[in-house]
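1. Any chance you could fold what I've pasted below:
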Amino acid sequence: MKTENELFEYVSETERLVLRPLKKADYENWLNEFNRRYPSQHRHDTGRTDMSDCTEEWFNKLIDKHQNLALTDTAYIFGVFRQEDGTHVGMVDLSTIERGEFQWGRIGYSFHNRYWGKGYGREAVNEVLHMAFKCLSFHRIEAHINIDNPASIKLAENVGMEYECIRKGFIFEFGEWTDNLIYFKNLVE
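-> Model prediction:
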């Protein structure tokens, strides 16, 4: 189990980005970027979202929840911010599937559609994979991707993840059990 102070070790910088857990002081930046999203570009893009329920009090509870998830090794959720101006451009998360002899996790990512096509996704996901293997001691990380989401497939491939299989009826979304492509990356020692 992690201590609260260890959470702040999971901060990393790339050439253009800072990846770190959200802080309560991020509320205005975070909310502003959700409100500035373009309309949905495809079925897997939520686009503009009604954020009226996302008050500062709600956000502070979300931060507490994220910290608890990290403290219990359940999930690590990173805000992605541009170094040049601190703008929140998206989120990347790691979830623990199984520890023990597996050391197995899952990666997820979501970027505000205003920032697509700039390489932020590839840069952030590469860095979180590095953190997963070097800082969090995972051996295997999977991405579970809808079969009709070519942008997510391309991102997984661009960060060196390999296609493994299709898991049939894997996740309940869009009102039905849907298939997912499984991409993976193992720690290379």
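2. Could you use CA atoms for every contact and neighbour count after this?
-> Will do.
3. mind listing the helices for this protein?
-> Here the chain has its helices, by DSSP state H, at 4-7, 27-35, 56-71, 120-134, 150-158.
4. How about the shortest one, which residues are buried there?
-> If you call a residue buried by 16 or more other CA atoms under 10 Å, then helix 4-7 has these buried ones: Leu7.
5. Could I get the helices of the chain in TSV, plus columns for distance to Gly90?
-> What follows is the helices of the chain, written out as TSV (distance: least, CA to CA, whole Å):
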stretch	distance to Gly90
helix 4-7	19
helix 27-35	9
helix 56-71	15
helix 120-134	8
helix 150-158	14
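6. from these, which stretch is densest packed?
-> Ranked by mean neighbour count under mean count of other CA atoms under 10 Å, the helices of the chain are led by helix 120-134, which reaches a mean of 20.
7. structure for this one too, so we can compare:
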Amino acid sequence: MQTTIRTERLILRDPVLDDWAAIHEYSSDPDVVRHSMWGPNTEEETREYVEQMIEMRQEQPRMSYELVVTLKDSGELIGGCGIHKAGFNAEIGYTFNPRFWGRGYASEAAFALLRFGFEELGVHRIYATCRPANEASANVMKRIGMQREGRMREHLFFKGKFHDSELYSILRQEF
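-> All right, here's what the predicted structure looks like:
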């Protein structure tokens, strides 16, 4: 079953293989992935990621949604976002092409994921994390109504060192 979420300016949809080049444009950019556990991607890694995203659709019941974000008016792929359900909780995340930063697209897509999680997936709590230095991501979480729960100290190891994460969440009744 194809997942499509429409907002005022965006369409969030399941990816197709031909999306890999647009995804690679931002997933290979060191500035974009500076705070991420992954990347910068090689072309092969991006193609494998797109294949994994497509395979997620086969999950029964489907618990993971990795979607591409496109502009409603032009269809241009500008980023990606995801929601992953685990019991009564779900985690969201988002990554955008820097050519489209600062226009509110991440907040619009993340808010759409909240609505999808609460209304379609029936979760009770949705959370997200970011590295402490990633103020732009923290601002998105605040803008969509998430509350900071605290800092998880050195709970992740990637790119050769331990990292902290800021944890934000929102409950269904707060949405």
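8. quick one on the thing from earlier: so for Leu187 of structure 1, which of the helices of structure 1 sits nearest?
-> Proximity to Leu187 of structure 1, assessed across the helices of structure 1 by CA to CA, is greatest for helix 120-134 (6.1 Å).
9. residues in structure 2 aligned with the closest one?
-> Using TM-score structural alignment, helix 120-134 of structure 1 corresponds to residues 105-119 of structure 2.
10. Let me see the residues that make contact with the matching stretch.
-> Where contact means CA atoms under 8 Å, 6 or more residues apart in numbering, the residues beyond stretch 105-119 of structure 2 that reach it are 5-7, 10, 12, 69, 81-83, 90, 92-96, 123-124, 126, 140-141, 143-144, 172, 175.
11. Recalculate using a threshold of 7 Å.
-> If you take CA atoms under 7 Å, 6 or more residues apart in numbering as the criterion, stretch 105-119 of structure 2 is touched by Thr7, Ile83, Tyr94, Val123, His124, Val140, Arg143, Ile144, Arg172.
12. one step back: point out the one among the helices of structure 1 that comes closest to Arg43 of structure 1.
-> Closest approach to Arg43 of structure 1 among these is made by helix 150-158 (11.5 Å; CA to CA).
13. Show me what Arg151 of structure 2 lines up with in structure 1.
-> In the superposition onto structure 1, Arg151 of structure 2 corresponds to Ile166 when matched by TM-score structural alignment.
14. For its match, the count of nearby residues, please.
-> 16 (other CA atoms under 10 Å).
15. Contacts only, for the residue most central in space within structure 1.
-> Central residue of structure 1 (CA atoms, centre = their mean): Val92, 1.8 Å from the mean position. Contact partners of Val92 of structure 1, counting by CA under 7 Å, 6+ apart, are Ile77, Phe78, Gly79, Gly108, Tyr109, Ser110, Val125.
16. contacting residues around the residue lying closest to it once chain neighbours are set aside?
-> With sequence-adjacent residues excluded and distances taken as CA to CA, 6 or more residues apart in numbering, Val92 of structure 1 is closest to Tyr109, at 4.3 Å. With contacts defined as CA under 7 Å, 6+ apart, Tyr109 of structure 1 is in contact with Met91, Val92, Asp93.
17. For Phe59 of structure 1, see how far away the match of Arg151 of structure 2 is.
-> Shown here: Ile166 of structure 1 relative to Phe59 of structure 1, a distance of 35 Å by CA to CA, to the nearest Å.
18. and what of Glu189 of structure 1?
-> For Glu189 of structure 1, the distance to Phe59 of structure 1 under the criterion CA to CA works out to 39 Å.
19. In strands, which of the contacts of Val92 of structure 1 appear?
-> Cross-referencing the contacts of Val92 of structure 1 against strands under DSSP state E gives Ile77, Phe78, Gly79, Gly108, Tyr109, Ser110.
20. counterpart of the fifth one in structure 2?
-> In structure 2, the position corresponding to Tyr109 of structure 1 is occupied by Tyr94, as judged by TM-score structural alignment.
21. now swap in the second one and tell me
-> Taking TM-score structural alignment for the superposition, Phe78 of structure 1 sits opposite Leu67 in structure 2.
22. mind checking how far its match is from Asn134 of structure 2?
-> Taking CA to CA as the criterion, Leu67 of structure 2 is separated from Asn134 of structure 2 by 22 Å.
23. which one of those two has more residues nearby?
-> Residue environment comparison for Leu67 of structure 2 versus Asn134 gives the larger neighbour count to Leu67, 24 against 15, counting by other CA under 10 Å.
24. If I follow the layout properly, the more buried one ends up in contact with Leu10?
-> No. Contact between Leu67 of structure 2 and Leu10 fails when scored by CA atoms under 7 Å: they sit 11.8 Å apart.
25. what's the most distant pair in the ones in strands among the contacts of Val92 of structure 1?
-> Going by CA to CA, the pair spanning these furthest: Gly79 and Gly108, at 12.1 Å.
26. More neighbours: those two, which one.
-> A side-by-side neighbour count of Gly79 of structure 1 and Gly108, using other CA under 10 Å, places Gly79 first with 23 against 16.
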